[in-house]
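In: Have a look; sequence and predicted model below, questions after that.
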Amino acid sequence: MKREQASAKRDLRKDNLTADLVVAGGGLSGVCAAITAARQGIKVLLVQDRPVLGGNSSSEVRLWILGATSHMGNNNRWAREGGVIDEILVENTYRNPEGNPLILDMILLDKVTQEKNIQLLLNTAVFEVDKDGDQIKSISAFCSQNSTLYQLEAPLFCDATGDGIVGFLAGAAFRMGAESKEEFDEGMAPTAEYGELLGHSLYFYSKDTGRPVKFTPPNFALSDITEIPRFKQFNANEFGCKLWWVEYGGRLDTVHDTEKIKWELWKVVYGIWNHIKNSGDFPEAENLTLEWVGTIPGKRESRRFEGDYILSQKDLIEQRSHDDAVAFGGWSIDLHPADGVYSERPGCNQWHGKGIFEIPYRTLYSKNISNLFIAGRIISVSHVAFGATRVMATCAYIGQSIGMAAVLCKNEGLLPKEVLTNGHIKQLQQKLSLNGQYIPGVNIEDELDLITKSEISVSSTLSFKGFDRCDLWKNLTTASAQLFPMVKGELPVFNIAVNVLKPTTLKASLRISKKNGGFTPDKVLSSKEIEIQAGEQNISLDFGVNLPEAKYVFIVFGANEDVQLGFTEERVTGILSVFNSINKAVSNFGKQTPPAEAGVDEFEFWCPQRRPQGQNLVISLATPQPVFEKSNLVNGIDRPVSQPNAWVADPKDLSPTLNFEWEETKKIKQIDLWFDADFDHPMESVLMGHPETVMPFCVRKYVVKDEAGEIVFKKEDNYQTHQRIILAEEINTKKLTIEVEHPSELVPAAIFAVRCYAEIKL
């Protein structure tokens, strides 16, 4: 038994901790920063003021994770973010295809606690900063669960807290609210009537119990929900983050008024449920109960901190290139009226760019606190640009950049800005790329990679001739297109399977994107109108076009109710069909037609369909295209961009094999393999659900052998993009062989890259 005598005053227990990097904030940006840094060998303290990780994606808020893919509702093909956030999303899709937010909590905690270099402090809130000149010396934080006061000391700090509590207390320059249109020449800068801040949202889940359920509302519930202008949007079948537009607080201080905002959202939510259950207008809700209501709101906007560059609207819309790019985004510029659910205006004002945009390193550190990184939604952007950079997968990508930058700072004795000024940006870009973080325009150049010095041979290569197997017919009710990679030179004749219901004219065109690596078919190279008779038939299209460089082309067919197109279940890495369809969830109405003053582009949307739909069109090529060659394994790009960038085996090859040979014996300790976990699928983390747990293009089984044919490693259940093999014992060999299996009869094996090293290279 412990007894203490009465005392006039007692102090809290104090614990002083040190690390190489302190990351404040356990949302996805902080998690990805911490994991990235820890895997490179530096000590990280991750401090989170909530009981779980994930921020707005956690079970406390339950917002789906999205980024540049935008529900597959934009023209950003193969744009899901890579690296750690890709690993997390792929893992979640494998373990949690139903989108259970509790399972995502578990996965995030599991990922962090597996890293021996991370010390995690949950339920621990930062409240004080100690400085020495323009540097943070330590931060103080309090854990409510163990009544412990922590002092966290490190040479480097990362603020990923969402509201920027570390930067705020340290005196870092920040902004809050919208800039004028004139400051950055931004056509989307909001008026005072629209409001300068996005509000908070709070969700609820319902559940069918199989029997009638009564509901008695609390006294604080809104008594007449019909007073809300968006009242007619409510229904009994939508729940969770599909109610993103239940928003409030943009006219208030979104930091200090958060509790007030939460209470107003509770009033709205319980008022909504009372109306659904008790108005008599929703008989389908009789057996529904209120399963969960959020206890903390999901925040969208508060402070934004100033770096050495402020990203603005034109950077995004014009897709400006930055020499110090370390990440990309691609969500629409998505601004909301400050009055939220009480506004007469639509819930959002979304305008898309034609492609992904670059995020420069200069936006990721404080301009006046020299050892402070800024991560997540608080980076150095204008209010308008913030409308696109604020989404979680983009924030996670930013966190990875900071985690790797912190490693360089530690290893080279640098402050954050000095990564740029001392000429280490290319080194940072290469480190990120080698760990799966695609950066537009950056190709991997790795002198230590033994594969680049080997003689490569393969058992087969897919000679791409398009598709000639017809599995089903679909009516051409929507303008449709097939996206094919083509090499430089004269395009082949395309042969298309059609079923014509009655004589008609088929309109077809060949289009490309004006921007190399883009996927907006905004340049028509050739058009055809073909008179066709009734019946099943193949028609030939010779567009007579000579491509000056290798790129994707769109073979486009105008909508025609009298025509059916043939589709195949065969799928190949880097090949897609796309449709000029509508996705209202992301303000895609087939064509974007903005007002002239908005400063954004007018263009058509051409988007894929989700599996099990999204089959390829039956279009064969008169001349095969050599787009899946073994040279792709060492071209330094590990996803489709202007070409597929993958080696693909011939489907008839019963044992696809890659051989890497050297004239002299090589010591090998580490092997990195990069597979296709489908960067075009957004993998929403909650609510949506997914038809498959493993992407159909991903190689599941493979074996690695030495020159004697001895197996040095094998895997039978792979589903991840990246496999990093650290051999228990190094091997000495003149030859490395990798045998893979086709994922299925309909999908041939594909590999983006193989890299190997004499020493461990993380």
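Out: Yep, it's here. Just so you know, these numbers come straight off a predicted model, no measurement behind them.

In: only C-alpha atoms for contact and neighbour calcs from this point on.
Out: OK.

In: List the contacts of the nearest residue to residue 480 once chain neighbours are set aside.
Out: The shortest distance from residue 480 to any non-neighbouring residue, by Cα to Cα, 6 or more residues apart in numbering, is to residue 579 (4.5 Å). With Cα atoms under 8 Å, 6 or more residues apart in numbering as the criterion, the residues that contact residue 579 are 478-481, 605-609.

In: one more time with 10 Å, if that's ok
Out: 478-482, 556-557, 590, 605-609, 614 (Cα atoms under 10 Å, 6 or more residues apart in numbering).

In: Residue 506 and residue 561, how far apart?
Out: The gap separating residue 506 from residue 561 is 10 Å, by Cα to Cα, to the nearest Å.

In: what do you get for residue 278?
Out: 45 Å.

In: Save the contacts of residue 579 as JSON lines, and put in secondary structure and neighbour count too.
Out: JSON lines is the format used below for these (DSSP: H, G, I helix; E, B strand; the rest coil; neighbours: other Cα atoms under 10 Å):
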{"residue": "478", "secondary structure": "coil", "neighbour count": "15"}
{"residue": "479", "secondary structure": "coil", "neighbour count": "18"}
{"residue": "480", "secondary structure": "strand", "neighbour count": "23"}
{"residue": "481", "secondary structure": "strand", "neighbour count": "26"}
{"residue": "482", "secondary structure": "strand", "neighbour count": "23"}
{"residue": "556", "secondary structure": "strand", "neighbour count": "23"}
{"residue": "557", "secondary structure": "strand", "neighbour count": "22"}
{"residue": "590", "secondary structure": "coil", "neighbour count": "20"}
{"residue": "605", "secondary structure": "coil", "neighbour count": "27"}
{"residue": "606", "secondary structure": "coil", "neighbour count": "27"}
{"residue": "607", "secondary structure": "strand", "neighbour count": "28"}
{"residue": "608", "secondary structure": "coil", "neighbour count": "27"}
{"residue": "609", "secondary structure": "coil", "neighbour count": "16"}
{"residue": "614", "secondary structure": "coil", "neighbour count": "18"}
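
In: this is the comparison structure:
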Amino acid sequence: MIIREEHTVQTRSNRLLTLQADLVITGGGIAGCCAAITAARAGTKVVLVQDRPVLGGNASSEIRLWILGATSHLGNNNRWSREGGVIDEILIENLYRNKEGNPLILDTILLEKVLQESNITLLLNTVVYEVHKSSERSISSIRAFCSQNSTEYVLQAPFFCDASGDGIVSFLAGAAFRMGAESKEEFGEPLAPDNDYGELLGHSLYFYSKVAPQPVKFVAPAYALKDIKQLPRYKLLSPGVDGCRLWWIEYGGRRDTIYDTEQIKWELWRIVYGVWDYIKNSGNFEDVDHLTLEWVGAIPGKRESRRFEGHYMLTQQDVVNQQPFEDAVAFGGWALDLHPADGVYSHLPGCNQWHTKGVYQIPYRSFISRDIDNLFFAGRIISVSHVAFGSSRVMATCGLGAQAAGMAAALCVQHGMLPRQLMEKPCLHRLQQALSRAGQSIPGIPISRDENDPMRTALITTSSTLPLDEIPFDGPWMPLEEGAGQLLPFRKGTCYQFTIKVKAAQATTLHASLKVSGKPFNYTPDVTLETLAIPVQPGEQLLTLSFTAPLPETQYGFLLLTANPALQVQGSQWRYSGIVSVFNGKNKAVSNEGRQMAPEGSGVDSFEFWCPRRRPEGYNISMTVTPALEPYAPASLVNGFTRPYLGANAWVADPADQRPWVQLQWKAPQKLRALTLHFDTDFDHPLESSLMGHPEDVIPFCVRHYRIYDEHGTLIHEREDNYQTINHIVWDKPVKTSTLRIEIAHPAAFVPAGLFEIQCA
């Protein structure tokens, strides 16, 4: 059938569709996705508007930056700090399907996660360009246009969340914002940059290369950079370095990072093709004849533009001092990471990363506009100073905070409230608990249980419990070329004795120390309780380390062995939840040189880094411990913590137990609709989403197979091949029973079965 229209003297209009929802989210990066999924699962009707053909923003195949946050490439002292909830679910799914780190696969995972939520309407390739307000302080609708289907949309909702990166909705709505750096005087931030360093972080654009079966020539385009020496760090270039490892190819910090983005992109293209011309044609590199470009980014990854003002602005001091907030809803842990505004053309280091001694809380007030009553912020536009932004801007942190915004919006919809009303104590508690139950793991805020919670009255018994009196002597020898240690959960007032096995090349002395963190919830060994010097004879031998200093608090502590090239210490094949070895090594990717030496007056701390090694390395140190640590009591299953914090917070079965089980028993039958199990997917593992790759597709601590039986021994649920952190089981009909038995198989040959938390409803 032909469609034909006669000439008209009037202009035509595109198709116009009006969509109504409870919440409209602009921006489909990691933050927008996490906010949308969180809100949708809480029963909220969401429209998610994304101006690109794929989801993921800087993590997508269009830009290809890996997702990172508080774990910082395993290069800081933030133990078990990977962000939880939806962002963890996405990263674990990506590990299972895509441990090699192909960003195209991550695209499919993000699209699948969003499309699986029936409460989400997804609009791709759709650009928001107009905001309408019903009053000075309230948005009524936004308008958007999709170039692919020539359709204009009017999106109406009582609540809006801006996760767009540049804050297009917040800007058009008139919300207060900042762009650039505050002075040192405004917030008293010593790290606030001066004009020479510059006030904005620039954009980056990456490329991938591959080896072709035949030689490939490269003729640079006319616009390519001709003189590679214009880049002060050009000597860092090599044929094997590509993708986001070239994060320092950065430009635009001296320009308007919103309105000048196209010009910034052209300069980055000029640089990238000049870099490739240098690699291929300079003659300074061998074995490049078969190298060819596989991909060059077409849009740059943005770091910084607008930051919007909420009811609180996070500052450097909040981050460094780990300021506690009554309205904490998320956490961060990436370094205060600021870059010179001249980027790749700067003679200064490509970044200045200043780490903190632990993770810090982010308050709810930083996610809501002080000017627009129905507007949430998510992603890098939240209410923080330029210096604090250096940490909060990274994608996993953005995703975690966005989950708080999404959950808050859902509660506002359910209870007919405005975002600022959630700052009131009873409402705030409801928000924090909803997040905690979804795996947010807000530092210091455990899951609490109301009087109707079945777990309050459940009698918990287990088939066995592992008493940690020994880490078996069955693993490889580990040279003490750098300091090594074991991080263990200790009890207050207890004095400990350890026996380890060493191998000495010559007569020498082993120097050992027992250390803790000054803040009990941290993992930075900045307080020395006692040091020992033990003579060692040549050959293999057992050494007993007897410490007389009692532990000041119930907290994690460090048994540390000083570097000694003449010594090796025996490791163990066994791995346990909440137990990890640490090493005083270096990780230059995150400015870790073994110790952070803070300049005088910088407002940051000096301290040592003691970090785990990535699997398959990272063996625990073999030892006996007297008295036994006993960190795995069944009571951990209901203490509200879903990861290590002050203690292991997990129940772990004895490895000799052939059929481990946990049993919940009530005096009267319960009607149970749902059961939620929190497993161990090693919250220490960073799970970078692209490029790096990982040695495994399932975290070895994670329980793969379990069965659930009722009081009659009837199997009411079975899960095989589990790999996710949180398993939420919902029965079609309520299960009426006075007993639940959860049989859990050991996940691996040298990893006993463990479980962090059980929730019933």
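Out: Cool, got the structure. From a predicted model like this one, the values you see are computed outputs, not experimental measurements.

In: Translate the residue nearest to residue 480 of the first structure into the numbering of the second structure.
Out: Using TM-score structural alignment, the equivalent of residue 579 of the first structure in the second structure is residue 583.

In: now swap in residue 187 of the first structure and tell me
Out: So residue 187 of the first structure corresponds to residue 190, using TM-score structural alignment.

In: likewise residue 436 of the first structure?
Out: In the second structure, residue 436 of the first structure lands on residue 439 (TM-score structural alignment).

In: where's that match, which helix or strand?
Out: Under the criterion DSSP states H and E, no helix or strand holds residue 439 of the second structure.

In: shared neighbours of residue 506 and residue 561 of the first structure, anything?
Out: residue 500.

In: The two: who's more crowded?
Out: residue 506 (17 against 14; other Cα atoms under 10 Å).

In: what's the more buried one in contact with, if anything?
Out: With the criterion set at Cα under 10 Å, 6+ apart, residue 506 of the first structure makes contact with 500, 528-532, 557-560, 562-563.

In: 7 Å instead?
Out: Neighbour list for residue 506 of the first structure: 529-531 [criterion: Cα atoms under 7 Å, 6 or more residues apart in numbering].

In: Looking at these, which one is closest to residue 113 of the first structure?
Out: residue 529 (61.0 Å; Cα to Cα).

In: Is that closest one part of a helix or strand, or is it coil?
Out: strand (DSSP: H, G, I helix; E, B strand; the rest coil).

In: What is the aligned counterpart of residue 401 of the second structure in the first structure?
Out: By TM-score structural alignment, residue 401 of the second structure lines up with residue 398.

In: how deep is its match tucked in, by neighbour count?
Out: So residue 398 of the first structure, with other Cα under 10 Å, has 31 neighbours.

In: Name the SS class of it, please.
Out: Classified using three-state DSSP, residue 398 of the first structure is helix.

In: same check, this time on residue 232 of the first structure
Out: Assigned with three-state DSSP, residue 232 of the first structure falls in the helix class.

In: what does it align to in the second structure?
Out: By TM-score structural alignment, residue 232 of the first structure lines up with residue 235.

In: cool, residue 340 of the first structure as well?
Out: By TM-score structural alignment, residue 340 of the first structure lines up with residue 343.

In: give the contact list for that match.
Out: By Cα under 7 Å, 6+ apart, the residues touching residue 343 of the second structure are 202, 248, 250-251, 253, 350.

In: Recalculate using a threshold of 6 Å.
Out: Residue 343 of the second structure sits next to 250-251 when contact means Cα atoms under 6 Å, 6 or more residues apart in numbering.

In: and if you look at the one 10 residues further on?
Out: By Cα under 6 Å, 6+ apart, the residues touching residue 353 of the second structure are 335-337.

In: Which of these are buried? Put it as a PyMOL command.
Out: Buried residues within the contacts of residue 353 of the second structure, by 16 or more other Cα atoms under 10 Å, are selected in PyMOL with:
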select buried, resi 335+336+337
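
In: Please enumerate the helices of the stretch 601-750 of the second structure.
Out: For the stretch 601-750 of the second structure, no helices turn up when DSSP state H, counting those that start in this stretch is the criterion.

In: just the second structure next, same as before
Out: Secondary structure of the second structure by DSSP state H: the helices cover 30-41, 86-98, 103-115, 168-173, 184-187, 261-281, 316-320, 386-392, 395-415, 425-437.

In: Point out the most buried one among the ones you listed.
Out: Compared across these, helix 30-41 shows the largest average neighbour count, a mean of 29 (mean count of other Cα atoms under 10 Å).

In: For that one, grab the matching residue range in the first structure.
Out: The aligned range for helix 30-41 of the second structure is 28-39, by TM-score structural alignment.
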